[in-house]
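Colleague: Dropping a prediction and its sequence here:
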Amino acid sequence: MKTGNLDDTQPVVVNPVDRLDPGDRVGSTIGGRYRLLRVLGQGGMGTVYEAEHVSLAKRLAVKTMRPGMAADPHQASRFMREAQALALLHHPHIVEVFDFGSADGELFLVMELLPGRPLSAWLAALPTSPPIALVASLLDQALDAIEMAHRSGIIHRDLKPDNLFLSDAPGGLRLTLVDFGLAHVDEAIDRVGKLTSTGMIAGTPLYMSPEQCRSLSVSPSSDLYSLGCILTEMLQGTPPFDATSSAELMAQHMF
């Protein structure tokens, strides 16, 4: 029996990786050299694993994109953009990338494995606002990382507490900037200091700059505005604006 225009005699081909729960992949190897050890986190686009290089016994973080997402040119381009952006940047407060590849239709990105937790989780666990001196130290580290990215012609476009990772280090907390999936990469900043417009809205509404909300071209100031929103949250416990919808939030940033 046939239904609609589908020929029942033709099998539907589904990539086996798409059917796996992320936890089921623990113990398997990707790219022929990275053994997946445990799930660190997952989202709509894919999963981040703690992994080990099978020859070097080095612990790393491997970010994978689901094959179904990788088949979408826009999503694959976004994943590639993150790899390219990180490959241009070498800074103590920016996560380091080691490898990028494709295996069985699945894109993967290999990065430095960071101990600790994101700023969002750290803030949520505090009974009160952090000391001003500590806030100043974290802000200084974030500014160092952002300045390096901007000098390289890269605008992050998605600065938020989830993308600032905190680790214990000698002398205090170390901040590392992660997730360049929405980064705008250009070879050079033009004469007026702005990068080519993306023509699309990109970012997280709680922390987006007015120009991002309006889908205008971004500049280094866009990241600084987002960092200002994060600073406000660190000092008062909440972001500068709150609303029941993304549209309302963006309107508050714009007006």
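Modeller: That came through fine.
Colleague: hey, let's count contacts and neighbours off CA atoms from now on
Modeller: Fine.
Colleague: Output the contacting helices and strands for the helix or strand where Asp140 lies.
Modeller: According to DSSP states H and E, Asp140 maps onto helix 132-151. Applying 3 or more CA pairs under 8 Å, 6 or more residues apart in numbering; DSSP states H and E, we find helix 132-151 packed against strand 172-177, helix 220-236.
Colleague: what's the first one packed up against?
Modeller: Contacts of strand 172-177 with other secondary structure elements, assessed using 3+ CA pairs under 8 Å, 6+ apart, are made with helix 132-151, strand 164-169.
Colleague: Show me the one of these that comes nearest Val26.
Modeller: Between Val26 and the helices and strands packed on strand 172-177, the tightest spacing by CA to CA is seen for strand 164-169, at 23.9 Å.
Colleague: what about the helices in this protein?
Modeller: 16-19, 67-70, 73-88, 119-125, 132-151, 210-213, 220-236, 246-254 (DSSP state H).
Colleague: Mind listing what's buried along the third one?
Modeller: Applying a neighbour-count criterion of 16 or more other CA atoms under 10 Å, one finds 75-76, 78-86 buried in helix 73-88.
Colleague: Comparison target below:
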Amino acid sequence: MDDYAGRVLADRYRLPLDASAEEGAGPAAAGRAFDTYSGQEVRLQRIPLPDIVEGELPGEGPAPGTGDPSGDPLVRRALDAARAAAQVPDHPRLDQVFDVFAEGDALWIVSEYVPGRTLGSLLAERPLNPYRAAEVAADVLTALRALHAGGWVHRNITEHTVLLAEDGRVVLAGLAAGAAQEALCGYDPVPPRSAVEDGAGPEGPRPRGVIDASPYGGGWGSGTGATGQGRPGGPAAAGSGGFTNTGPGAVPPSPRPGGAV
């Protein structure tokens, strides 16, 4: 996000001049911004949009609509998916999304700023002790239960979407970003309306690749985990994110992008 340092997006969100405190890695990093309307700090995440090649005849200008990313049908689907994810009822273990918009070469997601750090930044320094790892996993599972009750599947749990607040809370972020990324890849991440109304859970019966969000399901945090200890003879995961599922309840990876919870 260095290219956007100091800029004001959507005539509202001012990015800092120093973008060195970004969260995560790669193009979908998140950082802090200032909301000039509310006077509060927010968390701003950039989702790169695919390059669109416009047809152009010799002697003619670009095709109509060039330069406006929100006019592309694929981008509109991504915006709709992210905004649908932002409508998930508030929960103390889920981050709150305030705004979603497209500007420049990216889709931007504005969410609450949680003072603290990501799990990934902590694991880069040291592994969690077993007790703290269990606390983090339990809070993530609580967040997943709330999502599954509304028919949503997260599919974007990484060490960068698990936020460790200064007050000890664990907040799961990344639902809206994951929904936008899936929509850009041609998938429909939004649950059917019937699943949301009935509270039947994600996609009815648990599909292939979905990890059981229960303390005994062998899901997130089992096997080689955030403690960096792993199973005897298995690889240690200290500093690697600690999300390898090698426990007795392990399931094959999901054929869809992202995670499976």
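Modeller: Received it, and whenever you're ready, just let me know what you need. Bear in mind the structure is a predicted one, so any value in this text is a computation, not a measurement.
Colleague: Report the TM-score for the pair.
Modeller: TM-score for the superposed chains, counting by TM-score structural alignment, normalised by the length of structure 1: 0.63, backed by 206 aligned residues with a CA RMSD of 4.0 Å.
Colleague: Tell me which of the helices of structure 1 is the most buried.
Modeller: Each of the helices of structure 1 was scored by mean neighbour count; the highest is helix 210-213, a mean of 22, by mean count of other CA atoms under 10 Å.
Colleague: next one: it to chain centre, how far?
Modeller: 19 Å (CA atoms, centre = their mean, to the nearest Å).
Colleague: Next: stretch 232-245 of structure 1.
Modeller: That offset, for stretch 232-245 of structure 1, works out to 21 Å (CA atoms, centre = their mean).
Colleague: ditto for stretch 148-164 of structure 2
Modeller: That offset, for stretch 148-164 of structure 2, works out to 7 Å (CA atoms, centre = their mean).
Colleague: which residues touch the aligned residue in structure 1 for Thr161 of structure 2?
Modeller: Structural correspondence for Thr161 of structure 2 with respect to structure 1 (TM-score structural alignment): Asn163. Contact partners of Asn163 of structure 1, counting by CA atoms under 8 Å, 6 or more residues apart in numbering, are 118-119, 177-179.
Colleague: Kindly report the same for Ala83 of structure 1.
Modeller: 97, 100, 109, 180.
Colleague: Would you format the contacts of Asn163 of structure 1 as a markdown table with distance to Pro210 of structure 1 included?
Modeller: Converted to a markdown table, these look like this (distance: CA to CA, whole Å):
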| residue | distance to Pro210 of structure 1 |
| --- | --- |
| Pro118 | 25 |
| Leu119 | 23 |
| Leu177 | 22 |
| Val178 | 23 |
| Asp179 | 21 |
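Colleague: Out of those, grab the one that's most surrounded.
Modeller: Leu177 (25 neighbours; other CA atoms under 10 Å).
Colleague: got the contact list for Pro118 of structure 1?
Modeller: 161-166.
Colleague: how near is the spatially most central residue of structure 1 to Asp24 of structure 1?
Modeller: The centroid of structure 1 falls nearest to Asp179 when counting by CA atoms, centre = their mean (2.0 Å). Counting by CA to CA, to the nearest Å, the gap from Asp179 of structure 1 to Asp24 of structure 1 is 24 Å.
Colleague: hmm, back to that, from the contacts of Ala83 of structure 1, which two are the most distant?
Modeller: Phe100 and Phe180 (14.0 Å).
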